[in-house]
Every structure is written in C-alpha cells, then in structure tokens.
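K.L.:
Dropping the sequence and predicted coords here.
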Amino acid sequence: MKKTAYILLLALGLASCNYLEIEPVGKVIPHKTSEFRALLTEGYFRFPYFDSKTYTGLLSDEAGYFYEGTIWEASVGMALSYNYRWDYGRQMKEYPYRDYYRAIFQAQAVIDDILDADKDSEESNEQIMAEAYALRAYSYFDLVNLYGAPYNPETAATDRTVPLAPEIDIEQKYRPSNVAAVYGQILDDIAASERLMEVEKQETNYNYRFSKHALTAFKARVKLYMRDWQEAYDLSASLLPEYELVDLNNPPKADSLPWKAPSKEMIMAWERPFSGAAGDLRNAGFLSEHLLALFDEANDNRRAYLKKVTDYNTSTVGYVPDRSSSDRVSIRIAEMYLIAAEAGSYLPAELENAKTYLLTLKANRLKPEAMDAERTKVEAMNAEQLRAEIADERARELVGEGHRWMDLRRTTRPAIVHKYGDQTVSLVENDSRYTLPFPQSAIDSNPELNN
C-alpha cells in the first residue's frame, strides 16, 4: 500500500520533502506522528479553501453585478464572467475539482498508515486519523454538492456524480459514482472520525482543524442537506449551549466579530469568505439588489458590515461583505441556530422551539427597538412561512460564506436573473445548470468521467 500511495502522491505533486524523509530514493514515506501531522496539515492546505466559497457566489442570487475592473488580467476576468452567466463551456473559470482530490488523497495516505507511526510527539495518532476521515468527508461533501444533483432520497441512487476513491490505487479506474454512494461514504467517514476524535474544541490557533464540536456541526449540515430533519435538529441544538452569539448591538473588537477566527461564535475557522479586500474585487460580483433588500437598513446591525465599492470602469457603486483577506470561517454557531430552526420547522413538536432559535439569533443582530415587531411577525408564522423567513435569514447571516448557491439548489432552485453589461441572462426554475458539469480539465485527464 505505501509504495502505491506515495508513488501516486508524488505523481500528483502532493508530497513535500521539507518534512518527510526520502526512503528509498524517489519515494516519500512518513514514519513518525509529527510527519503524519505535517502530511495532514498539507491536506488542509490543499483543500480549495478559497475558490470553493468565493466563486459559487457568482452563480447565485447573491451577485447582481459583475465588476470588470482592470486590476486583474483580462483573461481571468473574462473567464469569471462566463461563470456569472452560467455559461459552462471551456472558457469559464473552472470550479475546484483536482484540489479536492488532492486533499482526499492526502487524507487517505494518513488513514492508511498513521496507526503504525512511531510516536515522537504528545499528539495521539488516533486524533490525526480522526481529522483525516473528517477532511475526506468534508471534501466529498463539497464535491457532491458542486457536481451532483441535490440529495433526493428517491433518486439519489441513480443521480450521477463524482468518483469515489476510497483507496489510493494507480490501477483503479475512477468512474462517476452516484449521490447516494457519496453521501454514504461521507457518513461512514464521519462515523469513523467520531470513534477516534479526542479533541473536543480546538484552540484558536488550531481551529482550522476538526474537533468533536466541528464534526458534530458538520454532520448537522450533512443531515440538513439529506432532509433528515430530526437528526439535523438534534445535532445542531446540542451545540447551542456550548457557544455564545456575538451581540452586534454591543459591537466587539474587530477580531471578535462573528466571522473572525477568535470569535466566541467560531466552531471551525478554515475557509476564506468572499471579502471586500482588493484581491477579491478583481472581476468579482457586487451583492445583488435582491440580497441588499433583505436587510432592514435602519435596524439590522449586519448592514453596517457591507462595504461600498466602485467599478472604476463604469463608476457603478455596489456593496460587498466587509471582510478581510485573512478571515477564515467554515462553521459558526449562528449556522447551528439556523439549522435547528429550519429542521425544527419540519417537526411539528419542535415548531415553537424553531421560532425561538430564529428569534434568538435575530435578537443578537437587530436593534432592540425592532424586536417586538419581529417577534410578533415570527410567532404568527406557520411552518412554511417560517422556512421562507429562515431562508432569508441564512442569506443575511451567512453572506459571502459560500452557502447561498448551495441553499438555493438544495431547496427551491428558483429562477435567477443576472445583468451583464446590456445583457440579461437567466436561470429558469429548476434549471439543470444548478448542477455543474465536470470540469473539462478533469475530463481531459480522466476520460472515464464520460462513462
């Protein structure tokens, strides 16, 4: 197994000689606990923690204007404009694919051999293995939700999606799998991680890594996407007593805002949100008028964290999330309140609790003088109306964090209209383009994807 695994890692350019000895010449093989930690750390790094979040926003109703500034080279900007127009041909900027498999292969290499590693640190081999299983599950979850139909229990077994690679084997043919099989692998990996995970909650400097809390939160997200309302509700609600919400009526220091790694809301700080940093404004999208209209500008404290920017080519003014390029956010407790509310809305016995969870989040985001009317409105809602309000609250709360496109495709798949110059382009309701095709580069390197 080692020979096959590490030859493949070398072929993919995954191995790094700065932390692994060479034995024999031409093969990179870790032996020690610290070396496997380094290998897994590179797996976290190989995961496309930026592109996967930023560029799905261009597909959704989160984006409403395409910024065509001159800071970035024209070829990249033109490629992104095809994403914005849902033109999934060769000219678009490809969404991550290979980088997910790089992370998966590195996690697999850890899973295969970590338990036999020589101990040279206080960290346990089991903890590292648990994180590797979680990393593999998280990677497959993104892949199946980019390149597979939304989970539908009636069709998941036949809905085509990405290949599974549960073993590293250069002789294996990586053919498309189905949505049910990939979700099955995700759940198996989560279960394996649960059996091994030792760290309950990572310290701030290490909260890009998985922990028991992060794994529970991720599982709640998976169960929400699978429409397993009871388990999604139970898992998310179990975490609520463990964390505090940031009250934006008493603004904290800048590094303690909800989307900052040191925040008391943060469960896992790994991926980079779309931000107002100069690097992200290069040919990126302004927030849509539709999204901006969801905010009560007078009473929603989150509105102050949307930054006004200008397209200097056209003098068009728009807004983007006011985030730093150093921000990292994958899972925070606000999402768990929203999952508990949404899942609870499908459970008649939990409907009132679902309303309470939503109102608890709102009370920490809206000005106090707005809450009486908000409570009256929410308490009068039936389950369907509550779900619509939760969808809008997710759009407000999780803006720029990579959720909106996934939320639209897993729920109503509505029509979306984008304007590009003097063009108007659209997705129709339930458009097939809510599922991305395999990237052309992946097909070129693996013709089996056509089978």
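P.N.:
Looks like it came in fine.
K.L.:
okay, CA-based contacts and neighbour counts for the rest of this
P.N.:
Will do.
K.L.:
Tell me which residues touch the residue positioned nearest the centre of the chain, please.
P.N.:
Averaging the C-alpha coordinates of the chain gives a centre point, and the residue nearest to it by C-alpha atoms, centre = their mean is Gly402 (5.6 Å). In this structure, Gly402 makes contact with 52-54, 56-57, 273-274, judged by C-alpha atoms under 8 Å, 6 or more residues apart in numbering.
K.L.:
Mind putting those into CSV with distance to Arg195?
P.N.:
Shown next, in CSV, are those (distance: C-alpha to C-alpha, whole Å):
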residue, distance to Arg195
Ser52, 29
Lys53, 29
Thr54, 33
Thr56, 33
Gly57, 35
Pro273, 31
Phe274, 34
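K.L.:
In helices only, show me the residues you listed.
P.N.:
52-54 (DSSP state H).
K.L.:
Sort out which one of those lies nearest Glu154 for me.
P.N.:
Glu154 lies nearest to Ser52 out of the ones in helices among the contacts of Gly402, by C-alpha to C-alpha, at 27.7 Å.
K.L.:
Below is structure B, check it against A:
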Amino acid sequence: MKNIYNSILCTLVLAITFTSCDNYLDDAPKGSKVPTALADFEAFLRDEYTNQSVNVEQALTLLNDRYQTVADLAYYRLTKANYFWDETADRIALNQADETTYYGQYAGISTFNLIIENALKTTEATEEQKRIVWAEAKVLRAMSYYNLVNFYADTYVASTAATKLSVPLITSADINAPSKQVTIQEMYDFILADVKDALPYLPKVSQTALHPNLGAGYAFYSRVFLQMNNYTEALKYADLALAENNKLYNWVAYYNSNKAVIDIPNSYTNTPSPMGYDYVENYTYRHGATTRLSTEMSIPVDRAKRFEAGDARFLSRWKIRTVGAETYYRRTLSGMFNYGGITTVEIYLIKAECLARAGQLGTAMDVLNTVRKTRILPASYQDITAADVTTAMNAILRTKRNELILTLIPFTDARRLNAEGVYKVGFTKIDGGTTYTLSPESHLWTMPFPQGATKNPGNGTLTQNVAK
C-alpha cells in the first residue's frame, strides 16, 4: 500500500510538515507549519474532496441507477460491462483506470489514521475536545472501511466471513506501515471496535455536518449490524439513533412550493437541493463523486418506473428528457447531495425491516408510512398494510431503494439479500432488442480491485476477490 501513502503524504507535506515524518524531515522547512494544536488536525476532517467523498460509481452502474450515455458506454469498457451485466467480460483486465473508489477511500483512511494517532497528544485543547476529534476520526475511518469491504469483497455471511478475504487493513499513517488483507470477519470486527471506542466521546451536536455526532455513531452501528444480519442489534441502535434525530424532510411541501417551476413542460431549470449540509435528515454528511460535488445524477427510464406514483421526491429531482436517440430522466436539482453519509430515512427503514422480520408487521408498516407521508402526494397516498412478512418486506425494500438511490446502500442491501436467499434482487432489461439479465448469484456483485492496487500492493499482498 506504499503507493497510496506516497501520494497522500506528498499532498500533506506540501501544506504542512507533521511530527510523524521524522524519517524525512527533522526540522520544519522555512515557511511551513508543524501541526501541534488540535485545530490543525481537526481541519483535515473538513477536506471534502479527499476525506469526505464516497465515489461508488460502478455500483450505481451495475444497479442501473445512474444513467449512462451512449458515448460513455462506448468509451468506458468497464462501465459498459457492468451496465449491461456482461458476465463474460474480464473486468480485472478492464479495470486499469477506475481507481477512485479504492484510492479515494484509502486517502481518507490515511488522514483518519493520522488524526487518531495524534489527536490525543495535541495542544491548545481540553482532553474532552481531543477525545471528540479522535472519536470522529474513528467513526469516519470505520465508514470508509465499510465502503471498501462492501465494494471489493463478498458480502458478510457468518459461516464464511472468517475464511474469505476482504481488503487491506492499515491502521497507521506512517508511509512504511504494513498492510494486511484481512478476512471479512476481521474487517467487520475492526469496524465495530472503532465505533465502540468512539461512542462514549461523540458529541450530541456536531461541529459541522462533516463531523459525526452521537446519532451518527448509533446510525452507523445500526447499518453495520443490519449488514451482518443481526437484526436485534440493528433495531436497538436504530432506536438510539432516532432518539437523537428523528426528523424527516417534507418533500410534499417542497414539491408544492416549487411546482410552478418543476412542472413547466420541456424546462429543466434547476431548483435548489435541500439535501445539503443543513438537511434535517443528516446524521453525518459525505459527498458522492469527487468531480460532481454539486451535481445530481440523471437516471434511466426503466429505473424511474420503479418509484411510487405521486412520489414528490422523485418528481422534484428528475424530469424526462429526449436528446436525439436518447431518452432519460434528467436531474433538476442543483446544490449539494448527501450521497455518502447517513440520514434518518435510512434508519427509519432499517427499523421497519427489523420489526417486520420480528413479526411486528403493524408497527413496521407504521414506521414505513411515517416516511411515505412526507414523500407521497396526498392524491396518490394510501397507507400500506401487510398481512405477512413478505408483503411488508417488499414494501419496505422498495421504498428504501428509492429513498437511497445513488448511494452505496441499495448495492449493499442487494448483496445482503441475495446471500440470505429469501428476498433476492436481480434485474432484466431490454436494450436495442437484446435482453440482459443480472442474476442474484452473479459474480458481478463483487467489484475487482484496480490493477494499480494489485500490481503495486506496497507493504503487503493483495489477492483479487473475483475471477473476472
């Protein structure tokens, strides 16, 4: 992993010289600053392009949640293989340049390691303030590892997690730090331990939306336990998170307030995104693609069909458009979008799923409908009821996929559900007269490591988790 840290450390050294680089610089060069105060390290948490970005473009492509132009599909061969679910494609050979997910998450991890190693030794701060920054970095590191293990490794299955490999684990910011490709179980144990360490010190109120608070810690714990099929613990921490923040944004009101602009035929004038730093649903905020911090993504026509009728959130975000031979739903919001963090709606729907699995169908539907009432226009709204678990689960999962579209969560949920084998996720589409299918058992659900990582693993080894 030396190549990761070479690039990251070069960037950091340009701005500062920190004390852990004694092997390179014993004295700070003239005009540079040696960080010793807590504020020097806390500032790294605000680096949105490097440390607060979660680019999972190929997962969105596999789900066909993001629209891909004909030109992009012709040029980007890996994107084409995932978009058309080509199981014959050698994605390892094709993955020569798509390294943003891998190196982006490890760049953030490098920074969080630096903070974790140094925060408690800093000056100009109380012990409580030091612990808060240390805890925030712990949660963000755990979130980054969660993204990696759920992108490049098979999904968590208790019976195989201790034998299957995940991703390299690095816990030091030292440029010569060793890396070990640990098992899936070891990685999940590490993630849970990081959050456990952090919880006693997380503040109830965030310094900014980029700083995880106590609600974020509980919410992330709930997400991880759900992925591990531990529904008791997932429900426990969902309730704790909602006790910290249970606000839902009223998308029906947003649509009605902006209806005059939204409904103009053939007009794509952007309305402001409410999903930015001050979104009431935020536990913690992280961006999506680094190159599109302030741009919504367009979606395919087939994907748009899977939204509920009268979904104000959908109507406020996309509008059908035809350009030449291409028809898609064009984005209509401008601003910021919390694609990589955690919001209350995810936790409401985790709670609903856990209740449904426990047989508490009425309560589960009450939770689901609490969300839907803020999303579905009154003319289309009707409470969903369920007399059996399957009906309840299908309703909950449909809503969750729509609510969290363009984030990693629909991808991780699909992998989890496919491994369970009860509520499997697969897709079929017809494009240009050809039928394409993504089966629940496909190897495409695990992304290959980029060639740059496997060819230069640094101070460790890296084994591909897929054959192609």
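P.N.:
On my side now, so go ahead. All values derive from a computational prediction rather than experimental measurement.
K.L.:
ok, back up a step: give me the buried subset of the ones in helices among the contacts of Gly402 of the first structure.
P.N.:
Buried residues within those, defined by neighbour count using 16 or more other C-alpha atoms under 10 Å: 52-54.
K.L.:
okay if I get those residues as TSV plus distance to Asn364 of the first structure?
P.N.:
Listed next are these as TSV, based on distance: C-alpha to C-alpha, whole Å:
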residue	distance to Asn364 of the first structure
Ser52	29
Lys53	25
Thr54	26
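K.L.:
Let me see the contact set for the equivalent of Asn55 of the second structure over in the first structure.
P.N.:
The equivalent of Asn55 of the second structure in the first structure is Asp51 (alignment by TM-score structural alignment). Applying C-alpha under 8 Å, 6+ apart, one finds that Asp51 of the first structure lies in contact with 95-96.
K.L.:
at 10 Å instead, please
P.N.:
If you count contacts by C-alpha atoms under 10 Å, 6 or more residues apart in numbering, Asp51 of the first structure has them with 94-96, 271-274, 402.
K.L.:
nearest to Pro252 of the first structure, of those?
P.N.:
Comparing the contacts of Asp51 of the first structure against Pro252 of the first structure with C-alpha to C-alpha places Pro273 closest, at 19.7 Å.
K.L.:
where's that closest one relative to Asp327 of the first structure, distance?
P.N.:
According to C-alpha to C-alpha, to the nearest Å, Pro273 of the first structure and Asp327 of the first structure sit 7 Å apart.
K.L.:
who has more neighbours, those two?
P.N.:
Counted by other C-alpha atoms under 10 Å, Pro273 of the first structure and Asp327 do not tie: Pro273 has more neighbours, with 29 against 17.
K.L.:
which one is that one nearest to, not counting chain neighbours?
P.N.:
Glu401 (4.7 Å; C-alpha to C-alpha, 6 or more residues apart in numbering).
K.L.:
My guess is that neighbour contacts Pro321. True?
P.N.:
Yes: applying C-alpha atoms under 10 Å as the test, Glu401 of the first structure and Pro321 come out as touching, 9.5 Å apart.
K.L.:
Overlap in contacts, those two.
P.N.:
Listed as contacting both Glu401 of the first structure and Pro321 by C-alpha under 10 Å, 6+ apart are 273-275.
K.L.:
Tell me the one of the residues you listed nearest Gly13 of the first structure?
P.N.:
When those are compared for distance to Gly13 of the first structure (C-alpha to C-alpha), Pro273 comes out closest, at 26.7 Å.
K.L.:
who's in contact with that closest one?
P.N.:
With contact set as C-alpha under 10 Å, 6+ apart, Pro273 of the first structure has these partners: 49-55, 259, 280, 321, 323-330, 398-402.
K.L.:
What distance do you get for it to Ala192 of the first structure?
P.N.:
Between Pro273 of the first structure and Ala192 of the first structure the distance is 29 Å, computed by C-alpha to C-alpha.
K.L.:
same thing with Glu200 of the first structure?
P.N.:
For Glu200 of the first structure, the distance to Ala192 of the first structure equals 16 Å [C-alpha to C-alpha].
K.L.:
just Tyr147 of the first structure next, same as before
P.N.:
Counting by C-alpha to C-alpha - Tyr147 of the first structure and Ala192 of the first structure are separated by 25 Å.
K.L.:
Between these two, which has more neighbouring residues?
P.N.:
Relative neighbour count places Tyr147 above the other of Tyr147 of the first structure and Ala192, with 20 against 17, counting by other C-alpha under 10 Å.
K.L.:
tell me what whichever strand or helix holds Met78 of the first structure is packed against?
P.N.:
Assessed by DSSP states H and E, Met78 of the first structure sits inside helix 74-84. In terms of contact count using 3 or more C-alpha pairs under 10 Å, 6 or more residues apart in numbering; DSSP states H and E, helix 74-84 of the first structure is assigned the packing partners strand 63-66, strand 285-287, strand 416-420.
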